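Visitor: Pasting the sequence and the predicted coordinates here, then a few questions.
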Amino acid sequence: MATARIIKDDALLRKDRYKRADEARAVLTREIHNLGSTVDIELRDRITNIHSNANALDKQSQQLRNKTNQLAKTTKQWGSMADNARGKLKEIGDIQNWAEMIEHDLMVIEETLRIVHDEDDYGAHTASSSTTL
């Protein structure tokens, strides 16, 4: 009977070990599943955030390209305006130079006329003084 009892106790112990192993396996499976779900939720949130940020970056990148193109056009227009203004200033400089040359010529003519007029006055004055003598 002792042998039967030992066999029976051993069977009970083995059954208990199997039961505890099955329970531990079930707990481990449940914990792994929970961990996977938690990690999956975190990863899904991160992936959603990454996609959202990527879309925002694409939109900002497009806006930056548009603004850069607008700036290039504006810069080109300003360059044209600056070249035009430089040409106008050159023309003004040319006109000023021309006006100064005309002014100088007029001063020469004025001085020449004054000399001629003074000589006429001197000649008339000399002629009238010689007739009175």
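Guide: Cool, got the structure. Residues are numbered from 1 along each chain as shown.
Visitor: CA only for contacts and neighbour counts going forward, please
Guide: Fine.
Visitor: can you count the residues close to residue 106?
Guide: Residue 106: 12 surrounding residues under other C-alpha atoms under 10 Å.
Visitor: From residue 94, how far off is it?
Guide: Per C-alpha to C-alpha, to the nearest Å, residue 106 is found 18 Å from residue 94.
Visitor: How about residue 41?
Guide: Residue 41 is 78 Å from residue 94, by C-alpha to C-alpha.
Visitor: Pasting the second one now:
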Amino acid sequence: MLCKDATTAASELNDTLTNTINERISEVFVKQKEIEQESRKLSNQTSRYAKQTKQWIQTIDSFNSALKELGDVQNWAEVMESDMRGVMATLELVHKGTLEETTPPTSRA
């Protein structure tokens, strides 16, 4: 009888330990699945952020190029303005010289 009781107790202990271990293993698998899902989400978000960052960098590069072009246009306009002032000054001198040649000298008596 003791042998039968010992065998039954050992079997019950074995079942209890097996159930406990199986529950914990099941929890580990559930946690592993959750971690894998979160890892995929994180990977997707990282990929989206990398693409967005690349777009921002391209936008900033385009903006910098546009600013450089504006600076070039401003410089060109300043050079043109300076040249036009020189042309205007020359034309004024030519015009004054032409007026002085066509105006009769005033006689002083």
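Guide: Arrived safely. What you are looking at is a predicted structure, and each value in this text was computed from that prediction instead of being measured.
Visitor: Mind telling me the TM-score for this superposition?
Guide: The TM-score (TM-score structural alignment, normalised by the length of the second structure) is 0.78; 109 aligned residues with a C-alpha RMSD of 2.5 Å.
Visitor: Just the element for the residue nearest the centre of the first structure, please.
Guide: By C-alpha atoms, centre = their mean, the first structure has its centre lying nearest to residue 68, at 6.0 Å. Here residue 68 of the first structure sits within helix 2-132, counting by DSSP states H and E.
Visitor: To which residue of the second structure is residue 30 of the first structure aligned?
Guide: Structural alignment (TM-score structural alignment) places residue 30 of the first structure against residue 8 in the second structure.
Visitor: What is the burial count for residue 45 of the second structure?
Guide: 12.
Visitor: how close does the aligned residue in the first structure for it get to residue 56 of the first structure?
Guide: Here residue 45 of the second structure is matched to residue 67 in the first structure, going by TM-score structural alignment. Distance, residue 67 of the first structure to residue 56 of the first structure, using C-alpha to C-alpha: 16 Å.
Visitor: Tell me how many other residues crowd residue 31 of the first structure.
Guide: The burial count for residue 31 of the first structure: 12, using other C-alpha under 10 Å.
Visitor: and residue 118 of the first structure, how many neighbours does it have?
Guide: Neighbour count of residue 118 of the first structure, defined by other C-alpha under 10 Å: 12.
Visitor: sorry, that was for residue 103 of the second structure
Guide: 8.
Visitor: Might you report the residue contacts of it?
Guide: By C-alpha atoms under 8 Å, 6 or more residues apart in numbering, the contact set of residue 103 of the second structure is empty.
Visitor: Trace residue 91 of the first structure over to the second structure, please.
Guide: In the second structure, residue 91 of the first structure lands on residue 69 (TM-score structural alignment).
Visitor: count of neighbours near that match?
Guide: Residue 69 of the second structure: 12 neighbours (other C-alpha under 10 Å).
Visitor: Could you do residue 4 of the first structure as well?
Guide: Quick note: residue 4 of the first structure (other C-alpha under 10 Å) scores 9 neighbours.
Visitor: give me every residue that touches it.
Guide: Residue 4 of the first structure touches nothing, counting by C-alpha under 8 Å, 6+ apart.
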